[in-house]
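S.K.: Got a predicted model here, sequence first, then my questions.
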Amino acid sequence: MAANSTNNKALSASTVTSRKIFVPWFCIFVGQKILTFTTMSTTQSPIVYAPGIGPDRAALLAEEFGIRTMAQFMEHYPFRYVDKSQFHTIRTLNAHSGDVQIKGQITKIEELGAPRQRRLVATFTDGEGFIELVWFKGAKWVRKSLKLNTPMVVYGKVNDFNGKKSLPHPELYAPTDAEESAVEPVYSTTEKLTKRGLNSKGIAKVMKAVLKAELAQVEEPFSEAFRTKNQLVSKVQALTWIHFPPSAKHLEAAKNRIKFEEFFFLQLTQQRNKLRQKTAIKGYTFEEVGAVFLSFYNHHLPFELTNAQKRVVKEIRGDVRTGAQMNRL
């Protein structure tokens, strides 16, 4: 963040939008003006009212992450992202390909193995080769969702067993969904939340609904002129792109805005505390230098002070006359 963006002297009523009643909030005095800022300028609606949450999930979110409001939920940012902007072809896959994404269709579905070791196998082709999609659990449920000869996208980690490639338990979605989620968020979750359906994908689903319902309530603490000067996207854009970025470029813009705002208000808080120490907290005032100090300084100090030391002594003398607090080593 540029140094001039956090300089107290650069602040004015025209650069930062003034707010009235938000919680939490604080004021900073600049000359004779009072500027009010918000550290959380968005809705404080309880998370229990979010689509797909309800009392039980809301209680778990509060217990596991301390999330009780929509605002806190929107600040539950992804800890990493999966790039799904690239597509692979089956003929180029090998044991070291890792996670891959392929466009194609299923041509055959069958269940193989002994009764206690049954597995569901679907043959998938992209027109250039074939690969098996394998499910060892939930075969009955998965089979109902599979459609033959229908365009789809599969995503999973390549497994190579005896030279035969497969994708165990892959993700399946329509090509249109793949285009919308080129960069997919991955959220922190817990075992308790996962059992209640709030794994990373479950959280992402709720997040989309919350953003759609609550973004209109988000307040922008910075004016357009201030954002333009510091090359910042809006608060609404940052919240949208940090969760569902259309591209890596949009993600970086969102991160930059969120980091800037966090450090801006952190430094603004420090400036407030500094001003409060100088104006509101008064100590004992020493109007005159005592005779004992003068005698020691003039006659008993066993060495000559450097110019820098003399300057500091003079500064300290000036501070003790004002009664203001000092922060010195």
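M.R.: Perfect, thanks for sending it. Residues are numbered from 1 along each chain as shown.
S.K.: alpha carbons only for contacts and neighbour counts from here, please
M.R.: Fine.
S.K.: Ala254 against Ala238, yeah?
M.R.: Yes: taking contacts as Cα atoms under 8 Å, Ala254 lies within contact range of Ala238: 4.2 Å.
S.K.: Can you pick out the residue with more neighbours from those two?
M.R.: Using other Cα atoms under 10 Å as the criterion, Ala254 and Ala238 rank with Ala254 on top: 25 against 22.
S.K.: Which helix or strand contains that one?
M.R.: helix 248-279 (DSSP states H and E).
S.K.: do Val154 as well
M.R.: Going by DSSP H and E, Val154 is in strand 152-157.
S.K.: Show me what that strand packs onto, helices and strands only.
M.R.: strand 99-112, strand 164-168, strand 171-173, helix 175-180 (3 or more Cα pairs under 8 Å, 6 or more residues apart in numbering; DSSP states H and E).
S.K.: Ile242 versus Arg80, what's the distance?
M.R.: 10 Å (Cα to Cα, to the nearest Å).
S.K.: Tell me which of those two has more neighbours.
M.R.: Neighbours were counted for Arg80 and for Ile242 using other Cα under 10 Å; Ile242 has more, 24 against 12.
S.K.: Could you confirm Leu35 falls within a strand?
M.R.: Yes: judged by DSSP: H, G, I helix; E, B strand; the rest coil, Leu35 forms part of a strand.
S.K.: Give me the distance between it and Cys27.
M.R.: 6 Å.
S.K.: From what I see, Thr107 and Val121 are in contact.
M.R.: No: under the criterion of Cα under 8 Å, Thr107 makes no contact with Val121, lying 10.9 Å away.
S.K.: hold the first one in mind and look at this next one:
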Amino acid sequence: MKLVDLPNLSTKRIMALSESGINSILDLLNFFPRRYIDRTTVSPIRSLKGTGEQTTVVGRIQKIQQQGRGRKKRLEVIIRDNSATLKGVWFKGGYYIKRQFSKGQLVAFFGKAKKYGRYITMAHPEVDTLSDKSEVEDLQQIVPIYPGNKALSRTHTNSKLIHKWQKMILKHEKPPEFLPPPLLNEYNLPRRHRAYRMIHLPQSESEYKKAFARFKFEELFLFELSVAKTKQEVIERQAGHRFKNLGNHTRHFFNEELPFALTGGQKSALSDIKKDVRSGTQMNRLIQGDVGSGKTVVAIGAILMAIDNGYQAAFMAPTEILAEQHFRTLSKFLQPLGINIRLLVGNQTNSLRTDILTAIEGGNCNIVVGTHAVIQEEVRFHRLGLAVIDEQHRFGVKQRAEILTKGSHPHVLVMSATPIPRSLAMTLYSDLDISVIKGLPGGRKPVKTAVRPQKKHKEIYHFVEQELRDGGQAYVVYPLVEESEKMDLKDATAGYEKLKKQFPDFEVGLLHGQMKSEDKEAVMQQFVDNQLQVLVSTTVIEVGVDVPNASIMIVEHAERFGLSQLHQLRGRIGRGERQSYCILIHGPKVSREGRFRLRKMAQTDDGFEIAEADLKLRGPGDFLGTKQSGLPEFRVADIVEDQWILEQAKSAAWDIMKEDPQLDRPAHEELKKVFIPYYKERSKFYGMG
């Protein structure tokens, strides 16, 4: 059967369906209802309370009348059953709707029943005309309501017509099953053809819910199967360099140079890394830790293991400002060891760039720190053994895959200071082993967070002045306004001028994204050296600036920021031994969601709890940026709401990949037909295809 075989399918409707992503019978079957109307019960009119309950009533038309004038003109149709009367009201289109009614006609109204005056009323009810009461049973069904758009609306392709098409398709077509029978039995899933029938022609609420669960499982199962296959190919194709020695650099650094004791979380992560790099298989590990948990020191440990075994290391950051920060940090820590570290970013002179590339290829450079410039074709390593990728979610899966082509499959260590909720990590990072660093390094105190209205500026500035006189330093951050750096800069510049007058006894600096790299670095260095006591900034300092003496973070218009962004900003303080304070200032009008975000920030400093809340507010696509992250746009599954299905799908997929990696068993024949094209599409994104 083809789309053109369906009745009432004009050329315009074919085009409207195509605009809606429907180009085949299977596409139409996969066009699922967005909600359902339960019309399985017909209520006597007298039984209705008129509180907005949705129901069906059946009666004969007693009166048809138009009331009011001009724009307020409305059509009223009064019907009566054996118990009472009900009024149907249409505020628009009454002239045309009136034509379908006649006095004494038997009709069914479906809608929300509300009481106005002495009448129970339904506004714009759905209407069915009946020849006799025996037809009432045909109305008593669960009615699917399909997603609409301008193209479908323009061609009058409504839910009623789509439902009619689905009935016809399911009468003639039987989509093949591809989930193996043991899975269907184990997880009590309906077979594919029956599941389509249960979604488009449900007999009960439990039927369509069960069918949706099956299609959610199917989506998540295919995705998890592709992730398991990717990991398997990485392991099979790419034997890792074996770092046998825990050499002099590593021992000297941790025993004599590191100025603080490692936390339990840091020790555990280093132990995981040591085990990986000695295994002979390529490491693919994610180090996940909250802001300030000490991930960089763990990365340094991995880098020193590589150098001790005669290999180079690459350290990749998403922005120049963060790459420069890491370069400074690594240089400070490793300078006593005589290790050659070079910075490779986009704005360097040709002569400097040539010198750096020569050092990398010749082996004189032990560590190269940079942005995505590190993985460009012209960068050739002498002997790359380890790649560290910071803030992984800003790069995307494909860029992570590209680093694998450098230096004969180096070990890969991914770091994220943005806590990823467990539900996302299970999907997004299923091909990685995960180490979580919990807790803060010794001596650090939790940041105290307060939410204040703009009218409290005077008291806030008084508190800030006391902190500054006590030797502290402060950030004042202005938000991005409508994603416009120009407007952002205007806000921050005005704030800078205001704060210079507010704190005449102290030095105030300005930092923003339009400054040249060397100017940004100069301002940051002045702040680090305490030559500036107040740093007014745009969101450019969300990552990159590490000033242990900074003890105050003021965020203006905090209601405009997302939860994760506010948490990242708060992470800029509390990095030393001083008690630190984050003050979130909001405007007079704050949405309900904005109030929730600010309240959550004041309640907890647990990044994982904040990330879970942020994920629920924004959904996975917005939380990470779907295209960047490699997370697919699931059609029916929601990895936040459907975690239990996700866990089942992951377990099933990884078991099958372990038992039958090529899907050659007879029981997997249909699955293989579906999975191979699915995986090829995914592989292009992962850089494996």
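M.R.: Everything's here; your move. Only a predicted model underlies this, so the values are computations on that prediction, with no experimental measurement involved.
S.K.: Show residues contacting the strand holding Val154 of the first structure.
M.R.: 97-105, 167-175, 178 (Cα atoms under 8 Å, 6 or more residues apart in numbering).
S.K.: In which helix or strand does Asp160 of the first structure reside?
M.R.: Going by DSSP H and E, Asp160 of the first structure is in strand 159-161.
S.K.: Now that strand on the second structure. Mean distance?
M.R.: Once superposed with the second structure, the aligned residues differ from strand 159-161 of the first structure by a mean of 4.1 Å; criterion: mean Cα distance after the TM-score superposition for the first structure.
S.K.: by contact count, what packs against that strand?
M.R.: Counting contacts by 3+ Cα pairs under 8 Å, 6+ apart, strand 159-161 of the first structure packs against strand 164-168.
S.K.: From what I see, Ser166 of the first structure and Trp135 are in contact.
M.R.: No: in this structure Ser166 of the first structure lies outside contact range of Trp135 using Cα under 8 Å: 10.4 Å.
S.K.: More neighbours: which of these two?
M.R.: Ser166 (24 against 20).
S.K.: contacting residues for the aligned partner of that one in the second structure?
M.R.: Mapped onto the second structure by TM-score structural alignment, Ser166 of the first structure lines up with Thr121. Counting by Cα under 8 Å, 6+ apart, Thr121 of the second structure makes contact with 50, 86-89, 113-115.
S.K.: ok, those in the first structure: which stay?
M.R.: Retained in the first structure by both residues aligned by TM-score structural alignment, their matches' Cα atoms under 8 Å are the following of the contacts of Thr121 of the second structure: 86-89, 113-115.
S.K.: ok, of these, which one's closest to Ala649 of the second structure?
M.R.: Ala113 (42.5 Å; Cα to Cα).
S.K.: Now for Ala59 of the first structure, how many residues are close by?
M.R.: With other Cα under 10 Å as criterion, Ala59 of the first structure counts 16.
S.K.: which strands and helices sit next to the helix or strand hosting Lys205 of the first structure?
M.R.: Assigning secondary structure by DSSP H and E places Lys205 of the first structure in helix 200-214. Secondary-structure packing of helix 200-214 of the first structure (3+ Cα pairs under 8 Å, 6+ apart): helix 70-74, strand 183-186.
S.K.: Reformat the ones you listed as TSV; add mean neighbour count and distance to Glu220 of the first structure.
M.R.: Listed next are those as TSV, based on neighbours: other Cα atoms under 10 Å; distance: least, Cα to Cα, whole Å:
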stretch	mean neighbour count	distance to Glu220 of the first structure
helix 70-74	21	14
strand 183-186	20	24
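S.K.: Switch those over to JSON lines, and while doing so, append distance to Leu305 of the first structure to every line.
M.R.: What follows is these, written out as JSON lines (distance: least, Cα to Cα, whole Å):
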{"stretch": "helix 70-74", "distance to Leu305 of the first structure": "55"}
{"stretch": "strand 183-186", "distance to Leu305 of the first structure": "60"}
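S.K.: wait, which of the ones you listed is closest to Ile316 of the first structure?
M.R.: Proximity to Ile316 of the first structure, assessed across these by Cα to Cα, is greatest for helix 70-74 (44.9 Å).
S.K.: how close does the closest one sit to the second structure?
M.R.: Relative to the second structure, helix 70-74 of the first structure is 1.6 Å off (mean Cα distance after the TM-score superposition for the first structure).
S.K.: hey, where'd the strands end up in the stretch 401-550 of the second structure?
M.R.: Along the stretch 401-550 of the second structure, counting by DSSP state E, counting those that start in this stretch, strands occupy 411-416, 433-437, 448-453, 473-477, 508-511, 534-537, 550-555.
S.K.: out of these, which comes closest to Gly362 of the second structure?
M.R.: strand 411-416 (20.4 Å).
S.K.: can you list contacts of stretch 200-209 of the first structure?
M.R.: Contacts for stretch 200-209 of the first structure (Cα under 8 Å, 6+ apart): 50-53, 73-74, 185-189, 243.
S.K.: Just the closest of those to Arg116 of the first structure, please.
M.R.: Once Cα to Cα is applied, the member of those that ends up nearest Arg116 of the first structure is Thr189, at 32.1 Å.
S.K.: The closest one pairs with which position in the second structure?
M.R.: That one, Thr189 of the first structure, aligns with Gly148 by TM-score structural alignment.
S.K.: residue contacts, that match?
M.R.: Asn158.
S.K.: Quick check: it is in a strand.
M.R.: No: judged by three-state DSSP, Gly148 of the second structure forms no part of a strand; its state is coil.
S.K.: how much space between Leu624 of the second structure and Gly52 of the second structure?
M.R.: Distance from Leu624 of the second structure to Gly52 of the second structure, by Cα to Cα: 39 Å.
S.K.: Which one's more surrounded, these two?
M.R.: Legend: neighbour count by other Cα under 10 Å for Leu624 of the second structure and Gly52, higher for Leu624 (21 against 15).
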